[in-house]
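In: A predicted structure for the sequence below; I have some questions about it.
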Amino acid sequence: MSTHPEPTADGYPAGVDWITTPITPAFVRGALDTERTERGLLPHRLPASARAQLPDAQIAMAESQPSGVRLAFRTDATTIELDAIRTRVAYRGAPPRPDGVLDLVVDGRLVGQATVDGGDVLTIDLATGARDTQRGPVGTARFSGLADGVKDVELWLPYNDATELVALRTDAPVEVAPEDGRRVWLHHGSSISHGSNAASPTTTWPALAASLGGVSLVNLGLGGSAMLDQFTARAMRDTPADLLSVKVGINLVNGDVMRLRALGPAVDGFLDTIRDGHPTTPLLVLSPILCPIHEDTPGPSAPDPSTFGSGQVAFMATGDPAERASGKLTLAVVRDELARIVARRRADDPHLHLLDGRELYGASDTEDLPLPDRLHPDAATHRRMGERFAQLAFAPDGPFADR
């Protein structure tokens, strides 16, 4: 289990002979790039070529938050410390967000959780979009009481806090974990795939599904930023993977970024780019999960002022259902268009598949697991979605079956 041992006068747990191992990119799994900053090693989920083209601060923030990223090493240590600088996000006028959680997985089993204190705070004004960053000190996550013997360790970073990796300390030598031979699943989606309100990094729905399916996850879920961007498609094209999936829809609608005329060619172009690098890899297109406010009402979505100060800021759709006639998108329209595109493309691409997102979260689920802010699932819904995806995608006759 995770503990915080009583420190000595110098701040370290008593009775531990520390070995400090430099954190190099070789230890990092689930990131497409790393950056050496003045303070540590910062994982990125988009490569430098894509980051040079980022259009706004939202996707820059999202890609630097290490959803699915973990340190992988082999050791017989019983005590582990990670020094890191987190960047917490706070929204002015909204309740404080929970601390980001680190999950310690040993030989495939979750054995501990911890948080990193200190760090930077990025404050965002929901009304104006203004951003302000206050820098803070290095924090430490501590795990002790681990079982004796050599073990393979994965230290999963918080999905919602950018994390600069400063130092790894253990009470026994550490080496980079060998590749385990699992198939690699590369997934792209919105904040729901990024993690939204999951309990921890290993319980976002893609991480849970990957664990149940016995595959290694690379998560390109980018909060607010699943916009069919070509730089994301090129990143997927150039990343080695055995399984591919793209979850499309909610950000197109709640951002009101395109009309129906543009949607079909944009989806085709995104898939064409991926196929340039992965011509026969199983590729699963997921349509949106149910989101009642946008099923038949276009975006954009906006924070609902009536919920300010209530302890739970919720969102509302600001479009008009009548605007569908002029080509504005709703989730129902997007699902129909994705089904049409995939059906047409499958005539020449038998490795392309479609999964209706309502099979992961649909009308019957809104009764017992409503979306707390009307857009994002909670922790229990992430678990339900991950379990359902694993049952559907990794089934013997599913698109991700190990054949």
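Out: All right, it came through fine.
In: can we go C-alpha only for contacts and neighbour counts from here?
Out: OK.
In: contact partners for the nearest residue in space to Gly255 that is not next to it in sequence?
Out: Distance criterion CA to CA, 6 or more residues apart in numbering; nearest residue to Gly255, sequence neighbours excluded, is Pro300 at 5.0 Å. Residues in contact with Pro300, defined by CA atoms under 8 Å, 6 or more residues apart in numbering, are Val253, Asn254, Gly255, Asp256, Ala317, Thr318, Gly319.
In: next, the one to line up against it:
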Amino acid sequence: MNSDHRWITTPLTADLLRGALDLERTERGVLPHRLPARARAQSDDGQLAMAESQPSGVRLVFRTRATVVELDTLPTKRVYAGAPPRPDGVYDLVVDGRLTGQAGASGGDTLTIDMVAGTAEHRAGPIATVRFAGLGGGDKHVELWLPHNETTELIALRTDAPVEPVPDHGRRVWLHHGSSISHGSDAGSPTATWPAVAAALGGVELVNLGLGGSALLDPFTARAMRDTPADLISVKIGINLVNTDVMRLRAFTPAVHGFLDTLRDGHPTTPLLVVSPLHCPIHEDTPGPAAFDTAALATGRLRFRATGDPAERANGKLTLRVIREELARIAERRAADDPHLHFLDGQALYGAADYSELPLPDELHPDAASHRRIGERFAALAFAPDGPFALCPTL
């Protein structure tokens, strides 16, 4: 902390946060959650617990004349045994709509995950501070986006001028659910995930329920979305159902209908966009489960491979091609009675030609350049004058 400033410490309360559905009080601060407590209580899955506590799309939003902003945080760093080290999470500072600074927090706890043994070890670490200075003394709208891929406990917010919450100015709220790709996977920073890119281009407020490894048509996720105020909703369905191999086609179709029915219970006429999977060669025609490529790990590279048998599609095993076809059929059937429901083939966002130009580095997740492309394409399709998320959509 710089003693040259007369610091003001502002309580970290819900009125300063956007993109979180719950705020848990901890011994040292607050922990933003992207699923409410009731939903979290209905799952003991460690992957989901980790994913929903990683604040993708969560940001502190306030007005201030401060020239310096400091945030004390307690991040949780993930270390995968045998895999290359992961970079520190990035904090993006957006002032009056423009990205003006980025920082990382090198302290925090460590979670060491051994995917082969199925174990995880947690070690406590020190609180870290991220600092942004030289912001100019004028009144400004500040957004401090938290790392999309690092569980982040918020300890203290300090500034050299008062902070005020920003009231709702009527921008539409876009609620999105998807897999690790929507979560942010290998995006360069929290404002560079494809949903954040699309939200900025579309001029909407993002609530991102992209949950790495956990877009599994869970009823508690549908209920959380049902109960969350939103003007626009999208659900991107498919890749996690294949790479976890959790269900067959017989269960998939009614599960999709049930998920959409629950959304409609709370949002009967809200524009609802169903998005099928992006192109992913390893799972286009080969079922899951996905597994680490141990040969690649031995050389320090993280890659995935499909372990299913293509012949098992005849027994109802899911592939991306099967899911796209079934989602299109479901959407067409439902749209006959629901003019506000729309379908988007995910390969319009990232297809085979994109894979040739910008291949998936680990065979599952897009890189930073691909996130930008996917976000721009989604915005061009969804927020177009005749798109499903247009201000006055054509029915």
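Out: Noted; the coordinates are in hand. These figures come from a predicted structure and were not determined experimentally.
In: ok so, going back, tell me the one of the contacts of Pro300 of structure 1 nearest His382 of structure 1?
Out: Asn254 (20.3 Å; CA to CA).
In: translate the closest one into the numbering of structure 2.
Out: Aligned counterpart of Asn254 of structure 1 in structure 2: Asn243 (TM-score structural alignment).
In: filter the contacts of Pro300 of structure 1 down to the ones in strands?
Out: Ala317 (DSSP state E).
In: in structure 2, which of the contacts of Pro300 of structure 1 remain in contact?
Out: Retained contacts for the contacts of Pro300 of structure 1 in structure 2, judged by both residues aligned by TM-score structural alignment, their matches' CA atoms under 8 Å, are Val253, Asn254, Gly255, Asp256, Ala317, Thr318, Gly319.
In: could I get those as JSON lines with neighbour count?
Out: Below are the kept ones among the contacts of Pro300 of structure 1 laid out as JSON lines (neighbours: other CA atoms under 10 Å):
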{"residue": "Val253", "neighbour count": "27"}
{"residue": "Asn254", "neighbour count": "26"}
{"residue": "Gly255", "neighbour count": "16"}
{"residue": "Asp256", "neighbour count": "17"}
{"residue": "Ala317", "neighbour count": "22"}
{"residue": "Thr318", "neighbour count": "17"}
{"residue": "Gly319", "neighbour count": "21"}
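In: three-state assignment of the counterpart of Ile192 of structure 1 in structure 2?
Out: With TM-score structural alignment as the criterion, the equivalent of Ile192 of structure 1 in structure 2 is Ile181. Secondary structure assignment for Ile181 of structure 2 (DSSP: H, G, I helix; E, B strand; the rest coil): helix.
In: need the contact list for the residue lying closest to Ile181 of structure 2 once chain neighbours are set aside.
Out: With sequence-adjacent residues excluded and distances taken as CA to CA, 6+ apart, Ile181 of structure 2 is closest to His365, at 6.2 Å. Contact analysis of His365 of structure 2 by CA under 8 Å, 6+ apart lists Ser180, Ile181, Ser185, Asp186.
In: what's the answer for Asp373 of structure 1, then?
Out: Gln312, Val313, Ala314, Phe315.
In: what is the neighbour count of Leu327 of structure 2?
Out: Neighbourhood size, Leu327 of structure 2 [other CA atoms under 10 Å]: 24.
In: remind me which helix or strand it belongs to.
Out: Per DSSP states H and E: Leu327 of structure 2 is located in helix 320-335.
In: mean deviation of that helix from structure 1?
Out: On superposition with structure 1, the mean distance recorded for helix 320-335 of structure 2 (mean CA distance after the TM-score superposition for structure 1) is 0.3 Å.
In: tell me the buried residues in that helix?
Out: Residues Leu320, Arg321, Val322, Ile323, Arg324, Glu326, Leu327, Ala328, Ile330, Ala331, Arg334 are the ones in helix 320-335 of structure 2 that count as buried (16 or more other CA atoms under 10 Å).
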